[in-house]
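Student: Attaching a predicted model along with its sequence, questions to come.
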Amino acid sequence: MLSGKRGKAGAIKVCTTEAALNTFAKQFLDKDFQGEQVRFIILAEKIEIDHEYYISITYDTEKKIPFLLFCEEGGVDIEEVKAKDPQKILRVDINPLFGPSQKDLAKIFPKEPNFCDFALRLWDVFWKYDLRLCEVNPLARSSGKLIAVDAKVILDDSGLVRHKNIEVFQKGAISAIPTQRELAAKKIDAEDYRGSAGSTFIEFEGDIAILASGGGASLLVMDALLAFGAKPANYTEYSGNPPREKVEKLAEITLGREGLSGCLVAGAYANFTDIFETLGGFADGLLKIKPKPNYPIVIRRGGPRQEEAYIMLEKFAKKEGFDFHLFGPDTPISVACQKMAELSKKYKDQK
């Protein structure tokens, strides 16, 4: 589970017999725990701990540098220590070009060389794998050795393209198990850095496919649809002038779902996104859906080459037999959403 405070919630248990392990597994496997479904149980050897410490490296977004935190009280929430005894938490700012210096580390660690060595190894991991956080809690001293008993790592999604050998355990929306479409959509950006298409993709239980553009406008699309009584089948967006083929892939993934009663392509007025190319990609993806969709498709876009794009779409819809409803930037997004809700209801009533 990708969540903290598991020990306090009873999700970490010392099992001395096979029977105890089986009971624990039956209690948690495939059950909901802290909003997630438990899919695996990790077995680890119990060690005798002489003392527990806390150590982490993360970023200071104000100073724009990484820093290291160390506390001689580990195994507990660092927030609790900060609230009660903030002076116990020691900090070292790190020069991102050179890494932590032995001189600075020696000021905060107990007079044992193992701690400095561990901190340098932690920095190597943090820097090598483009991490946003690398936290070890507790860092245990056992029989004179330092052992990372538990750890939390947050990777920078933007750096994953440089670490294709890492198998990231994908997490869906609201801690859910990601669907095949959600996983497929994320791969679009992973394989092509130009623009964004599908990096955010969340499936719902509705029946109207969504391809939105523009952060705030995308949320407006969802809110307006719900306000008019319609139910989105997904939330996804494309922006930053993605090439035609990326939008084609996203459209194919989005529209490949069964039971749809409509599709809404909508967004704010674009400044840099080529409307002709992106809507051309949507049309290409639409042609790949079998059987051919006969539900209404509402498109509300504005921006570079929008008029040219709509002429192309009108000819495309007439030739291929699609039910297109085109709205330009003069039409409010909410009006286009209302039209989508009305057309979707009419489509379902006629079936």
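Tutor: The structure has been received and is ready for your questions.

Student: going forward, measure contacts between C-alpha atoms and count neighbours the same way
Tutor: OK.

Student: who's in contact with Gln90?
Tutor: Wrong residue type there; residue 90 is Leu, not Gln. By Cα atoms under 8 Å, 6 or more residues apart in numbering, the residues touching Leu90 are Leu69, Phe70, Cys71, Ile108.

Student: Confirm for me that the third one is in contact with Tyr54.
Tutor: Yes. With contact defined as Cα atoms under 8 Å, Cys71 reaches Tyr54; the gap is 5.0 Å.

Student: Can you add distance to Gly159, secondary structure and neighbour count and give the contacts of Leu90 back as CSV?
Tutor: Putting those into CSV (distance: Cα to Cα, whole Å; DSSP: H, G, I helix; E, B strand; the rest coil; neighbours: other Cα atoms under 10 Å) gives the following:
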residue, distance to Gly159, secondary structure, neighbour count
Leu69, 23, strand, 17
Phe70, 26, strand, 22
Cys71, 29, strand, 23
Ile108, 31, helix, 17
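
Student: right, and out of the residues you listed, which lies closest to Ile166?
Tutor: Leu69 (26.1 Å; Cα to Cα).

Student: Spatially nearest residue to that closest one (excluding sequence neighbours)?
Tutor: In this structure, Leu69 finds its nearest non-sequential neighbour in Arg91, 4.7 Å apart by Cα to Cα, 6 or more residues apart in numbering.

Student: Buried ones in the helix or strand hosting Trp123, by neighbour count?
Tutor: Taking DSSP states H and E as the definition, one finds Trp123 inside helix 113-128. The neighbour-count check on helix 113-128 (16 or more other Cα atoms under 10 Å) flags Phe115, Cys116, Phe118, Ala119, Leu120, Leu122, Trp123, Phe126, Trp127 as buried.

Student: Make sure I have this right: Ser218 is in a helix.
Tutor: Yes. Under DSSP: H, G, I helix; E, B strand; the rest coil, Ser218 sits within a helix.

Student: neighbours of Arg244, just the number please.
Tutor: 20 (other Cα atoms under 10 Å).

Student: sorry, back to before: am I right that the residue nearest to Leu69 falls within a strand?
Tutor: Yes. Counting by three-state DSSP, Arg91 is found in a strand.

Student: what residues are up against it?
Tutor: So Arg91 contacts Phe67, Leu68, Leu69, Phe70, Ile108 (Cα under 8 Å, 6+ apart).

Student: max-length strand in this protein?
Tutor: strand 131-142 (DSSP state E).

Student: got another, please set it beside the one above:
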Amino acid sequence: HADTWGNPSDPIEFPAAFGQTMTEKEAYIRELDEKTGASLKLKVLNPVGRVWTMVAGGGASVIYTDTIVDLGFGEELGNYGEYSGNPSREYTEIYAQTIIDLITETPDIAGRSKYLIIGGGIANFTDVKATFTGIVSAIKNSVEKLKKAKVKIYVRRGGPNEKQGLELMKQVGEETGIPIEVYDRYTHMTRVVDLIKQAEEAGGV
């Protein structure tokens, strides 16, 4: 019915899948998702996983997840989710902060590195600079946590204002000392997963 379907003041509540309960963080992101015209999705798969993703676009998130599993990191995959529809800088920062809080909550018991993929295809209309400004703010708010959890960040993105957005990522890595590798549209989208595999084969520390 037009008066209830999509009405932000009286949204339809969809229950969690049978046999599943939402974590506090999942419920929080779902609440944000309902408030914005963009899309914010999060499912926690393994709270102590060492490979986490913050991916722009539902299609890209599927491709990244498949590649992570194909390369042998399925059991280490911490989450599944995506942000899309040109979310605001503020909403992107909150989404990024939530994922950073999750990946840093439990440092690896064996002292190994964790990996955060900030990935996506080549956007048509999502402003890469605006969304990355939000992500950079979350990184700056979490420097000590990220270092304690030994998080390495791999970035691959293309789209409107990508040059400025990617430069922001390079700068925050240089300023904070957090290892951040940045790649543009000319690097294959899932190349960063190969780089994680190489890092693991080199010792993962």
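Tutor: Yep, it's here. These figures come from a predicted structure and were not determined experimentally.

Student: quick one: which of the contacts of Leu90 of structure 1 is nearest to Ala25 of structure 1?
Tutor: Nearest to Ala25 of structure 1 among the contacts of Leu90 of structure 1, with distances taken as Cα to Cα, is Cys71, at 33.4 Å.

Student: residue contacts, the closest one?
Tutor: Tyr53, Tyr54, Ile55, Lys88, Ile89, Leu90.

Student: Helix, strand, or coil at the third one?
Tutor: In other words, Ile55 of structure 1. strand.

Student: so what's it closest to, chain neighbours aside?
Tutor: Phe70 (4.5 Å).

Student: gap between Gly198 of structure 1 and Lys103 of structure 1?
Tutor: Applying Cα to Cα, to the nearest Å, the value for Gly198 of structure 1 to Lys103 of structure 1 is 46 Å.

Student: Neighbour count for the two, which is higher?
Tutor: More neighbours surround Gly198 than the other of Gly198 of structure 1 and Lys103, with 29 against 9 (other Cα under 10 Å).

Student: quick revisit: now, which of the contacts of Arg91 of structure 1 sits nearest Pro232 of structure 1?
Tutor: Phe67 (42.5 Å).

Student: Quick check: which element contains that closest one?
Tutor: strand 65-71.

Student: what residue lies at the spatial centre of structure 2?
Tutor: When Cα atoms, centre = their mean is applied to structure 2, the residue found nearest the centroid is Met54 (1.2 Å).

Student: Over to the counterpart of that residue in structure 1. Which of the three states is it?
Tutor: With TM-score structural alignment as the criterion, Met54 of structure 2 lines up with Leu211 in structure 1. Taken by three-state DSSP, the conformation at Leu211 of structure 1 corresponds to strand.

Student: my read: Leu211 of structure 1 touches Ala233, true?
Tutor: No. If you go by Cα under 8 Å, Leu211 of structure 1 and Ala233 don't touch, sitting 10.5 Å apart.

Student: residues touching the residue mapped onto Ser88 of structure 2 from structure 1, list them.
Tutor: Alignment note (TM-score structural alignment): Ser88 of structure 2 maps to Pro243 of structure 1. Going by Cα under 8 Å, 6+ apart, Pro243 of structure 1 touches Arg194, Gly195, Glu277, Thr278, Gly281.

Student: could these be laid out in JSON lines, adding distance to Gly172 of structure 1?
Tutor: Shown next, in JSON lines, are those (distance: Cα to Cα, whole Å):
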{"residue": "Arg194", "distance to Gly172 of structure 1": "24"}
{"residue": "Gly195", "distance to Gly172 of structure 1": "22"}
{"residue": "Glu277", "distance to Gly172 of structure 1": "30"}
{"residue": "Thr278", "distance to Gly172 of structure 1": "26"}
{"residue": "Gly281", "distance to Gly172 of structure 1": "26"}
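
Student: Just the buried residues out of the residues you listed, in ChimeraX syntax.
Tutor: Of these, the buried ones can be selected in ChimeraX as follows, counting by 16+ other Cα under 10 Å:
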select :277,278,281
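
Student: What ranges does structure 2 have for its strands?
Tutor: Going by DSSP E, structure 2 shows strands at 39-44, 51-56, 79-84, 114-120, 151-156, 180-183.

Student: winner for burial among those?
Tutor: strand 51-56 (a mean of 26; mean count of other Cα atoms under 10 Å).

Student: And the contacts of it?
Tutor: Residues outside strand 51-56 of structure 2 that contact it (Cα under 8 Å, 6+ apart): 61, 73, 76-84, 96, 99, 103, 114-121.

Student: cool, and stretch 59-77 of structure 2?
Tutor: 45-46, 48-52, 55, 80-82, 119-121, 190, 193-194, 197.

Student: now swap in stretch 100-119 of structure 2 and tell me
Tutor: So stretch 100-119 of structure 2 is contacted by 47-56, 60, 78, 138-139, 142, 145-146, 148-157, 189, 192-193, 196, 204-205 (Cα under 8 Å, 6+ apart).

Student: again, only this time at 7 Å
Tutor: 47-48, 50-56, 145-146, 149-157, 204-205 (Cα atoms under 7 Å, 6 or more residues apart in numbering).

Student: what does stretch 41-50 of structure 2 give?
Tutor: Contact with stretch 41-50 of structure 2 is made by 26, 29-30, 76-83, 102, 106, 114-115, as judged by Cα under 7 Å, 6+ apart.

Student: Tell me how many other residues crowd Val221 of structure 1.
Tutor: 27.

Student: and the angle for the biggest helix by length in structure 2 with strand 51-56?
Tutor: The residue-count maximum for a helix in structure 2 (DSSP state H) belongs to helix 89-105. Orientation of helix 89-105 of structure 2 against strand 51-56 (axes from the mean of the first three to the mean of the last three Cα atoms, to 10 degrees) gives an angle of 170 degrees.

Student: mind checking the end-to-end distance for stretch 138-147 of structure 2?
Tutor: So stretch 138-147 of structure 2: terminal residues 14 Å apart, Cα to Cα.

Student: List the buried residues in that stretch.
Tutor: Residues of stretch 138-147 of structure 2 classed as buried by neighbour count (16+ other Cα under 10 Å): Ala138, Ile139, Lys140, Val143, Lys145, Leu146, Lys147.

Student: What about those residues, which are in helices?
Tutor: Those of the buried residues of stretch 138-147 of structure 2 lying in helices (DSSP H): Ala138, Ile139, Lys140, Val143, Lys145, Leu146, Lys147.

Student: The second one matches what in structure 1?
Tutor: In other words, Ile139 of structure 2. Under the alignment (TM-score structural alignment), Ile139 of structure 2 maps onto Leu286 of structure 1.

Student: Which residues lie in contact with that match in this structure?
Tutor: Counting by Cα under 7 Å, 6+ apart, Leu286 of structure 1 makes contact with Ala251, Glu252.
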